[in-house]
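S.K.: this one's structure only:
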């Protein structure tokens, strides 16, 4: 195995041998100079060599393999010429979007295939010629078994975030896929770390690869309390509301990934009674100025924003920064949480992480050199207790000031008509309303469960999860084979550390539950529970 380590040379992209259509797209995307991993990897891949690149997320590695793949695509192909495997659907979508942007002037046909998206949509797309397929191992295997995806003309295979695919139990799946690609292919392996199992994979499937290692720039996080909550995607709004009620931030910025996400979250929080304002690039300057005026004056306690909208804003010190959507790279994370904990003031940075986003969290932790503290979503009882504590502390502080003469005179007057305890209770309730602290509201706010299955679907909870080696394909296979149900009727699957949830049509609940209870997954018996359902809209 050949190893090279070159220093970043700062050459512009034109010096890397890329075509004019690619250079034009690169200028429009905004790249000015190649990043180190791009400067090293692009010439190697353009030469047709296999490559092992040790590089973290956020170092520009996607463009490092996308650009040479785009350069070498044969025009008017009838089957996929390149396959990119990623550990998660979120990364698959990001990689596919990069191919679309950089291949804009080459009319490149790119398709992302991943679980959680209706397979019928992917089947329709695969009936037409596709140049590049980006997918998760499970869904790629599904298409190969259905014979809806051909790999016989694939000339380049990229394994992106190989160590994360190992951590998520996908290495055997990756090997199964590689065995079905042409032997005379070019293979690129990109990974933040090279554990033994990944190194073994490289020895088996790569031919005399060049190895490069890019040292990530150390990013430092400010001195602030950093925590994360792992939540299901459909429970994020509820989880955020509970966290807000527990933390009671004086002012906070909540970051979302997209402009539409900002609007949706702001409306959801406003409907729950929070003083939230949205700000993003589609708003006029007048609208943005009004929002910022309300936020600075305290009329709005929560500013819901995209990264782009928050840059350059004169935002005062905030007590909390909340990553409603986890950022895709460590630099963005540090930039966001730098909004709190300024000038020596204490700050809190909170990140909501879905199970599929744990790999992004680990990337951030490696880059900043510290682990985030994990907390569990607050219960209603915890919220009620916390708000009572805050009210009690406010009252004790007022009592210790010993400045109650006029208030005592008023109590004396009212005591002629009402019990002093009732007067005190009324005063406490007024204080709670003025400070937006209402234990009664906290106790009733989440009576309606928001994390429910889709209409007409039932959610089954299985007692096995990631720690048991469970993968989506295991669940689909067990249901399809044991209950005799087509895979396309199976809904959303979420695999947690200790349990798995799967949605199925309501009318098949008993049939699937019985079938699963009689089978074993990864050699372990299955216990099944059923959650509440909503009736289908008719």
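M.R.: Yes, it's here. Predicted model, so just to flag it, every value in this text is computed and none were measured.
S.K.: when you work out contacts or count neighbours from here on, use the C-alpha atoms and nothing else.
M.R.: Fine.
S.K.: list the buried ones in the helix or strand harbouring residue 289?
M.R.: In this structure, residue 289 sits in helix 285-297 according to DSSP states H and E. Judged by neighbour count using 16 or more other Cα atoms under 10 Å, the buried positions of helix 285-297 are 288, 291, 292, 294, 295, 296.
S.K.: go on, stretch 321-330?
M.R.: Under the neighbour-count criterion of 16+ other Cα under 10 Å, stretch 321-330 has 321, 322, 323, 324, 325, 326, 327, 328, 329, 330 buried.
S.K.: which one in the chain is furthest away from the centre?
M.R.: For the chain, the residue at maximal distance from the C-alpha centroid (Cα atoms, centre = their mean) is residue 416, at 60.1 Å.
S.K.: residue 312: which of the buried residues of stretch 321-330 is nearest?
M.R.: Closest to residue 312 out of the buried residues of stretch 321-330 is residue 321 (16.4 Å), distances taken as Cα to Cα.
S.K.: try this one next to it:
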């Protein structure tokens, strides 16, 4: 039986924070680590990046943190600035003690400005060992009240000759502190380090498990940081994938991927446990009937499905082998399980390969030219099929009329191709039902609605429309002039104000401003936390209409 976060002994406050983030079930690592930290034990754990390790230590630490104690209580040592930013952001989202602050320290920022943040309310300190030592030496930071120490990628830090710095920091902390070390692999030298600095540590190793892997193909594509959305589209086009199940780790991410796919013309729906059973079943039924080509889902939602798909795509690489196999069981025999893998998650993929007993073959990202050529070839095949199958006489009469007006046949054909690819810009010549098109400017919480044509600047169609019950209209001082997209707006609000993506309703983008409807309960939080932000290289502001 799958364990829930509540089964692990976490408080309702933390459960609510996980719910707001859209995290639906614990990974195998979190299931094992959380009870040990709650019990006060030192830990040495094998946990590569992507296994859910930050959540695994952040939750129990936040639950047992003493809100009455001033100054730094938690020290998290990481290998680089990216890790410090990620860990700090996660602590911020989960932290129920708003009076206790999270501070991230790393190279490339002003030491003086960082020092200003290290006051008595700075309880959770995250940073690289040299940066932490720098602040300690300047007496901007004291470690005398540290109760919890976590070191991510301890094997990497030791290989970078930072053991002396770490031990220097250990000497400044209380002897009774609780320490947790994470490494991609526990080697003998690391075991010796743990024996010296940890008290009777619990060993958490990623032991081989007995698994039955379906007879499918396994592939991965290496993705540059920050390029996942476009990489997914290139994968779909480059591999000619017309039907797939796509897995992501968080509810907001699932919703944003489905939204992005729909705006690009890929009929999709999101499925997660925040939706009602009827709503989930309706999406699955539409997928089975062929109305939808793609389902984007969380692992918890995927556990309930009895489906088979020619392709499964791990947008977020599976955090452990059990999750990887659970996703793979939904692939048809001889189908393909693709994983999109960021560089920092390569160790996680190596571990999956070890359990599978085979190498997962890399697939190169297709070039734009190859995708265009492939689409052109596909388009030619579709035209030939129509020529042999359809009743074309009414259309031929129209085209003959154009030819008699002196227009060259090749020009007529080229114009017809353009018309077929831009149906939203054409007049309806024949009384044929046009398939529904999705317009990225009209996203609603209940799904994707066809939009009206873009109004002229002097029209006030949207302003006069009644706001849906339970929603409030905001205005942002930017629009088409900066090339903003609905997913940019949803992402900025969801990430910076820590609200679920579904809280954002109708979005209407104009030339120089944008109307956004958001659920009433989140309006004050959005205006307080995101009065302004940067989108498309420009600072934009939000206010009530």
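M.R.: Happy to help now that I have it. Note that the coordinates shown come from a computational prediction; the quantities given were computed from them, not determined experimentally.
S.K.: check the gap between the residue farthest from the centre of structure 1 and residue 172 of structure 1 for me.
M.R.: Using Cα to Cα, to the nearest Å, residue 416 of structure 1 is found at 80 Å from residue 172 of structure 1.
S.K.: was I right about residue 36 of structure 1 contacting residue 213?
M.R.: No - the criterion here is Cα atoms under 8 Å, and residue 36 of structure 1 misses it with residue 213 at 9.6 Å.
S.K.: right, and the helix or strand after the lengthiest strand in structure 2?
M.R.: Once structure 2 is assigned using DSSP state E, the strand that runs over the most residues is strand 331-342. For strand 331-342 of structure 2, the succeeding helix or strand toward the C-terminus, using DSSP H and E, is helix 346-356.
S.K.: check which helix or strand residue 195 of structure 2 maps to.
M.R.: Residue 195 of structure 2 belongs to helix 188-197, assigned by DSSP H and E.
S.K.: and for residue 156 of structure 2?
M.R.: Element membership for residue 156 of structure 2, per DSSP H and E: helix 154-159.
S.K.: so what does that helix touch, helix or strand wise?
M.R.: With contacts taken as 3 or more Cα pairs under 8 Å, 6 or more residues apart in numbering; DSSP states H and E, helix 154-159 of structure 2 sits against strand 178-183.
S.K.: the strand it packs on versus helix 188-197: what angle between them?
M.R.: Going by axes from the mean of the first three to the mean of the last three Cα atoms, to 10 degrees, strand 178-183 of structure 2 is angled at 180 degrees with respect to helix 188-197.
S.K.: what does the helix or strand where residue 83 of structure 2 lies contact?
M.R.: Assigned by DSSP H and E, residue 83 of structure 2 belongs to helix 81-94. Defining contact as Cα atoms under 8 Å, 6 or more residues apart in numbering, one finds that helix 81-94 of structure 2 is touched by 14, 17-18, 21, 54-55, 58-59, 78, 101-107, 126-128, 498.
S.K.: of the residues you listed, which belong to strands?
M.R.: Those of the contacts of helix 81-94 of structure 2 mapping onto strands are 101, 102, 103, 104, 105, 126, 127, per DSSP E.
S.K.: what separates the fifth one from residue 133 of structure 2, distance-wise?
M.R.: The spacing between residue 105 of structure 2 and residue 133 of structure 2, counted by Cα to Cα, is 11 Å.
S.K.: just checking, what packs against the longest helix anywhere in structure 2?
M.R.: Identified as the longest helix of structure 2 according to DSSP state H is helix 368-389. Applying 3+ Cα pairs under 8 Å, 6+ apart, we find helix 368-389 of structure 2 packed against helix 228-238.
S.K.: mean per-residue distance, the helix it packs on to structure 1?
M.R.: Compared with structure 1 after fitting, helix 228-238 of structure 2 has a mean deviation of 1.5 Å; criterion: mean Cα distance after the TM-score superposition for structure 1.
S.K.: so what's residue 283 of structure 2 up against?
M.R.: By Cα under 8 Å, 6+ apart, the residues touching residue 283 of structure 2 are 269, 270, 271, 295.
S.K.: can you find the partner of the first one in structure 1?
M.R.: When the structures are aligned by TM-score structural alignment, the residue of structure 1 matched to residue 269 of structure 2 is residue 277.
S.K.: next up, the contacts around the closest residue to its match other than its chain neighbours.
M.R.: Leaving aside its chain neighbours, residue 277 of structure 1 sits nearest to residue 303 (5.2 Å; criterion: Cα to Cα, 6 or more residues apart in numbering). Going by Cα under 8 Å, 6+ apart, residue 303 of structure 1 touches 252, 253, 254, 276, 277, 278, 279, 295.
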